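Undergrad: dropping a prediction and its sequence here:
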Amino acid sequence: MSELIFGSDLIEEVDRLHRQMASVFSGLPSSIRASRFGTYPQINIGSTDDSVEIVVFAPGIDPSKLEVTVDKGLLTISGERQRPETTADTRPYAQERFAGSFRRAVELPRDADPDRVQARYLNGCLSISVGKRETSKPRTIAIQ
């Protein structure tokens, strides 16, 4: 009787749909606090009249393991975050902290001057300031 109502194709279809959903969501983080690969480190970008300000949140990273480069209007931040040390008898059952190499690229606006980049690391934050070209700054025109 159940085959008359549901049919065997329905069960196979539900099983296929379940497998597809599992494959789609397999790359998502295990919790709301976990980061997806490729989105670490998190960054904030802002702009002033004189510069583009980028803050990279990278706590626990040795500043000597960070690299900032600018090439053809693209600012790249790369580095490596070490896995925290654990004892031999520790068996993790959840890991929300990414460990390994990372690379983030930020497209700079056209008025950014790649020759005027400064970076400093303080309290787990890498602050990068990219100056703007003088020609792009607002100026007052004298009326004659």
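TA: Yes, it's here. Note that the coordinates shown come from a computational prediction; the quantities given were computed from them, not determined experimentally. Numbering: from 1, shown residues only.

Undergrad: going forward, measure contacts and count neighbours with C-alpha atoms only.
TA: Noted.

Undergrad: compute the first-to-last residue distance for stretch 43-60.
TA: End-to-end distance of stretch 43-60 (Cα to Cα, to the nearest Å): 15 Å.

Undergrad: stretch 87-102 too?
TA: End-to-end distance for stretch 87-102, by Cα to Cα: 25 Å.

Undergrad: got another, please set it beside the one above:
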Amino acid sequence: MHSRNPFNSAVVVNPLMRDFDALVRELAQPGFFRQAPRERTPAADILESEAGITLHLDIPGVDAKDIQVTVERDVLTVKAERKAQPLADGVNVRRQERAQGGFTRSFSLPETVDATRVEARYEQGVLTLSLPRREESKPRVIEVKVQS
């Protein structure tokens, strides 16, 4: 008599294949396409110069009043929300790739940044944060004197 093998395809593979098959059939229905949820973290560029740091965040479709920028200790935090647009009667979403809802993104500030002078500007879907250097951290040019 054969003992039951837990790795037998009738025990393990068939339920997995059945679930996979059901998923493929669901995705293949006409008029529907589903995608994995996209992460809601906006892309960021961080630039550094002698004057300080400039941070650009791509957050198109967000109303400026729905953006909150805070600095607490050495952490800069940006919170924002892209609100869903109401659909007219009789309109259904066939595909939606633009993320809706809120996000929070935080950045550790170096000690060279003067957190009391951070400035924020929002234009054409890009949030630009200017993080000036502390005066004492700016490079100082020392004149070399020539003695004759």
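TA: Ah, there it is. Predicted model, so just to flag it, every value in this text is computed and none were measured.

Undergrad: do a quick rundown of the strands in the first structure.
TA: 42-47, 51-57, 67-71, 74-81, 100-107, 112-122, 125-132 (DSSP state E).

Undergrad: which elements pack onto the third one?
TA: This points to strand 67-71 of the first structure. With contacts taken as 3 or more Cα pairs under 8 Å, 6 or more residues apart in numbering; DSSP states H and E, strand 67-71 of the first structure sits against strand 74-81.

Undergrad: residues contacting residue 138 of the first structure?
TA: Residue 138 of the first structure is in contact with residue 49, counting by Cα atoms under 8 Å, 6 or more residues apart in numbering.

Undergrad: relative to residue 84 of the second structure, how far out is the counterpart of it in the second structure?
TA: Using TM-score structural alignment, the partner of residue 138 of the first structure in the second structure is residue 139. As for residue 139 of the second structure, its distance to residue 84 of the second structure is 47 Å (criterion: Cα to Cα).

Undergrad: likewise residue 71 of the second structure?
TA: 28 Å.

Undergrad: so which of the two has more stuff around it?
TA: residue 71 (16 against 11; other Cα atoms under 10 Å).

Undergrad: now the more buried one: closest residue in space, sequence neighbours ignored.
TA: Nearest non-adjacent residue to residue 71 of the second structure, counting by Cα to Cα, 6 or more residues apart in numbering: residue 77, 6.3 Å away.

Undergrad: report the contact partners of that neighbour.
TA: Applying Cα under 8 Å, 6+ apart, the residues near residue 77 of the second structure are 69-71, 104-107.
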